[in-house]
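> Quick one, fold the following:
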Amino acid sequence: MSIAVIVPLMVVLLLCSAFFSGSEIAYMSANPRRLEKAGEKSSAARLAFKIQSRFDKILGTLLIGNNLVNTAASSVATMFVVALFPGSDGVGATIATVAVTVLVLVFGEIIPKILAKQKAVSFVQIVAYPLQFVIWVLTPIAAPFVAVVNLMFRKKQTEPTVTEEDLSTIIETVGEEGVLDEERSDLLQSALDFANTTVGEILTHRLKWDAINIDDAPERIAAVISNTPYSRLPVYERDFDHIIGVLNVKHYYRVLVDEGEITDLRPLLKEPTFVYTNMKLPVALAKMREEQNHVDFVLDEYGGIMGIVTMEDILEQLVGDIWDENDEIENEFVETDENTWEVVGDANIEDMFDMLDVDYRDFESDFTTVSGWAIEMLDADPHEGDSFEYRNLYVIVTEMGENRIERLSVIVKPVPEEDEDE
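Prediction:
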């Protein structure tokens, strides 16, 4: 075989290896609910969702296809080296093996898997039709091997016949069809999501919570306590990473009435308790109940304090917002003009997209708030007046706080008719 044939063939085999590797990780990573929603407008998404729903049966076919391609690449590489260096014998085979291993590892495994993981929903739609053809071709070859493996490692069925994803889809469907009212449907969905939500997803950032410096003058401490909307306040020494306790405001006032003045807060403080950002909410709630706490400080992986989570925050994930007379009700989205909205920086980005009727099926970001997403889009330190465009949205930073975006103006531009038809 000539070199002119071998080189293009090697490139094709590497692309096939990338196709199999990327498909494997993408279908394992893609959000099924987002994929199902995308299927409402895209036939590729519908096919991708169908493939994902039986992915456990298809995985063996993908692995066999990947191994066949990699074996073929090794053989072609050996022929290439032998063609370049006739008579090299074993040395040529060794060189070919090393070269193919590096090429397949980098271009056939690592790079495609990273890209597929980052853009899973988009990737599965792109490869859906080619993958369906490959499955149709390779299934007869893979079926005997899969059957043998199933016989060798057959176990008693332990997986539930209805998965959490199935329940979520059922709840969403019956809610849309009116079988359940919206309130009950939302409550059931919240109960399902509750077990998988982490403390880090609901915490209140440390910059947004009133706190007391134990070394401040009594007048300053009294001012913080009298002006706070919170019933419990963190007390720190030197900086917020050195929390020494939690002050119950009601207890403070009771002691103040009884004794006339308070010169030292330390005897009034309750010992602080901590949770890690990746702790699941059911575990955090059980910990709070066991320790009889209402407030926990959330630690990052380095032991620094990221923020605060309260029992009320956790319970709101189940039953929705819990309001009391001290809560300030702030509208996160206010229409200031036709097609123009003022948005609070802490608002959830997907809530904003829902409210503005923006399709976010393929949206991916490391942030959940509008302010975080804006900083990501600006790719620079934000300032008042900074702006960017996303799809049919024109976003302007209108108010900055201390090192963060407080408010933005979002202008919704008409969507061209050709985009609506897609």
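> make it CA atoms for all contacts and neighbour counts henceforth
Will do.
> Which stretches in the protein count as strands?
Secondary structure of the chain (DSSP state E): strands at 204-205, 212-213, 232-237, 239-248, 274-276, 295-299, 305-310, 333-337, 340-344, 387-390, 393-400, 405-412.
> closest to Leu115 out of the ones you listed?
The closest of those to Leu115 is strand 387-390. By C-alpha to C-alpha, the value is 21.7 Å.
> Report the buried residues of that closest one.
Residues Ser387 are the ones in strand 387-390 that count as buried (16 or more other C-alpha atoms under 10 Å).
> and for comparison, fold this next one:
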Amino acid sequence: MSIWSGLFIAAALLLLNAFFVAAEFSLVAVNRASVEADAESGSLRASRVRKLLENLTVYLSGAQFGITVSALLLGFVAEPTVAKILTGGTSHSGLSVFIAVVFATSLHLVLGEQIPKYLALALPRRTAFLLSSLIRIYGKIFFPVVALLNYCANRILNRLGVEPKSEISASHTLGELEHLIEASGDGGVLDSEEVNLLRRSIRFADKTVADVLVPRVEVQALQKQDSVRKLVDLSVSTGFSRFPVFGIDLDDIQGVVHVKSVYNFPIKKRFSLSVKDLMNEVLIVPETRDLDDVLTDMRESRNQLLVVADEHGGTAGIVSMEDVVEEIVGEIGDEYDHMEVKTRAESLGSTIISGKLNLYEVEESTGLKIPEGPYETVAGYVLFRLGHLPEPSEIIETEGWKIEVLAVEGLRVANLRIVSPADFKAKGV
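This next block holds a predicted model:
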């Protein structure tokens, strides 16, 4: 074979190898949802790519077969051709063969492998659309060979207890979606607010009423014999508009009252009424009920305040529409709310937080990821770790973080200071 013939054949094989590599990586990397949408809108090229993706393993096997054959032939042709160029057509020396192999291999890796791979990964959609017709033609021609090789490979996998898949799954678990969102945030595709909103939306599916309820000890309630004046005063002092109504005690919830119900009566009659004259039927849900089901309950019953029962038949707390929605969008306040500051950054880098914060809120505001356990709040975690009601200044450590108790109100851990490992080092702690 002459040098020119060898160069021409080597260039053709190099181009063929690049084609197969680009075809393989573009089919794997292309956005399937985008292809589906374009195919549904009538795009012919998108329809061709969709058909390739529906039988992806066959076409990937075909591409691998093409890469293997073209690479072997390229080595067979390129090495002696380059050696002839180095020696001027005379007998090959050991050094010329070595140089020829290194040169041919480098050319193959750069032009036949790396460049088409990076091009396909950078522009998967355009590459797949451009090559789809050639891939289909090649697939039809070599289908018998590829089908035989696939059959052999699948038989081996079956013997190993692995079930072969005909196409790559485009679906993701919630955990995988959360990692994708975090990666998008780190890469600057999403801003911090968008990342937090999407993360909350994903975690919402795993939450129950117990994660968001207002605990019994914090419930503001009225007795059914209480006057309308007391209802109005309680609404003004708390900023709330709905209250549970009980008979004997909080385990005897009989209804829910809205302060606006007062305006259904004439002015002269309003303050002669009691709360039981204004209350509506109450809906009671278990604390294990999923939040998405609670939203359905609220929509169907048209009641935005539900009472939560524990497993012993007592009242565990209450949950409002606002409590549920805040799990997705974050803290909501209006001009009538008495907003409680739950976190406050200190000048030295540490953060003071309320013991009421749940584990996700702690991670979101400080970066500290508390392991899950038999507790819902950071205060519960501190009690779990210490095994007793702490005194102010008591400290626990977890994975390099320091949690210091600042205030205890009655039997409740009210405020804590969170110090990160970086703050430890900065302060020389």
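> coming back round to it: got JSON lines for the strands of the first structure, with distance to Leu115 of the first structure too?
Supplementary listing: those in JSON lines, determined by distance: least, C-alpha to C-alpha, whole Å:
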{"stretch": "strand 204-205", "distance to Leu115 of the first structure": "31"}
{"stretch": "strand 212-213", "distance to Leu115 of the first structure": "46"}
{"stretch": "strand 232-237", "distance to Leu115 of the first structure": "43"}
{"stretch": "strand 239-248", "distance to Leu115 of the first structure": "37"}
{"stretch": "strand 274-276", "distance to Leu115 of the first structure": "29"}
{"stretch": "strand 295-299", "distance to Leu115 of the first structure": "31"}
{"stretch": "strand 305-310", "distance to Leu115 of the first structure": "30"}
{"stretch": "strand 333-337", "distance to Leu115 of the first structure": "34"}
{"stretch": "strand 340-344", "distance to Leu115 of the first structure": "32"}
{"stretch": "strand 387-390", "distance to Leu115 of the first structure": "22"}
{"stretch": "strand 393-400", "distance to Leu115 of the first structure": "26"}
{"stretch": "strand 405-412", "distance to Leu115 of the first structure": "30"}
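> what's the closest of those strands to Ile111 of the first structure?
Closest of these to Ile111 of the first structure is strand 387-390, at 27.1 Å (criterion: C-alpha to C-alpha).
> Ok, which of the strands of the first structure comes nearest Ala38 of the first structure?
When those are compared by C-alpha to C-alpha, strand 387-390 sits nearest Ala38 of the first structure, at 18.9 Å.
> Packing partners of that closest one?
Helices and strands in packing contact with strand 387-390 of the first structure are listed as helix 370-378, strand 393-400; criterion 3 or more C-alpha pairs under 8 Å, 6 or more residues apart in numbering; DSSP states H and E.
> Trace Glu409 of the second structure over to the first structure, please.
Following TM-score structural alignment, the counterpart assigned to Glu409 of the second structure within the first structure is Gly401.
> Quick check: its match vs His383 of the first structure, distance?
When C-alpha to C-alpha, to the nearest Å is applied, the distance between Gly401 of the first structure and His383 of the first structure equals 10 Å.
> Looking at those two, which one has more neighbours?
Between Gly401 of the first structure and His383, counted using other C-alpha atoms under 10 Å, the more crowded position is His383 (18 against 10).
> Spit out the contact partners of that one.
The neighbourhood of His383 of the first structure, defined by C-alpha atoms under 8 Å, 6 or more residues apart in numbering, consists of Val397, Met400.
> Now the helix ranked longest in the first structure: buried residues?
Of all segments of type helix in the first structure, defined using DSSP state H, the longest is helix 120-152. Using 16+ other C-alpha under 10 Å as the test for burial, helix 120-152 of the first structure gives 120-125, 127-129, 131, 135, 138-139, 142, 146.
> And the furthest pair within those?
Ser122 and Val146 (28.7 Å).
> residue in the first structure matching Val219 of the second structure?
For Val219 of the second structure, the aligned position in the first structure is occupied by Trp209, per TM-score structural alignment.
> one step back: show me what the longest helix of the first structure is packed up against.
Contact partners of helix 120-152 of the first structure among helices and strands, from 3+ C-alpha pairs under 8 Å, 6+ apart: helix 3-29, helix 43-53, helix 55-84.
> Buried ones in the shortest one, by neighbour count?
Going back to what we said before, that points to helix 43-53 of the first structure. The neighbour-count check on helix 43-53 of the first structure (16+ other C-alpha under 10 Å) flags Ala44, Ala45, Arg46, Leu47, Ala48, Phe49, Lys50, Ile51, Gln52 as buried.
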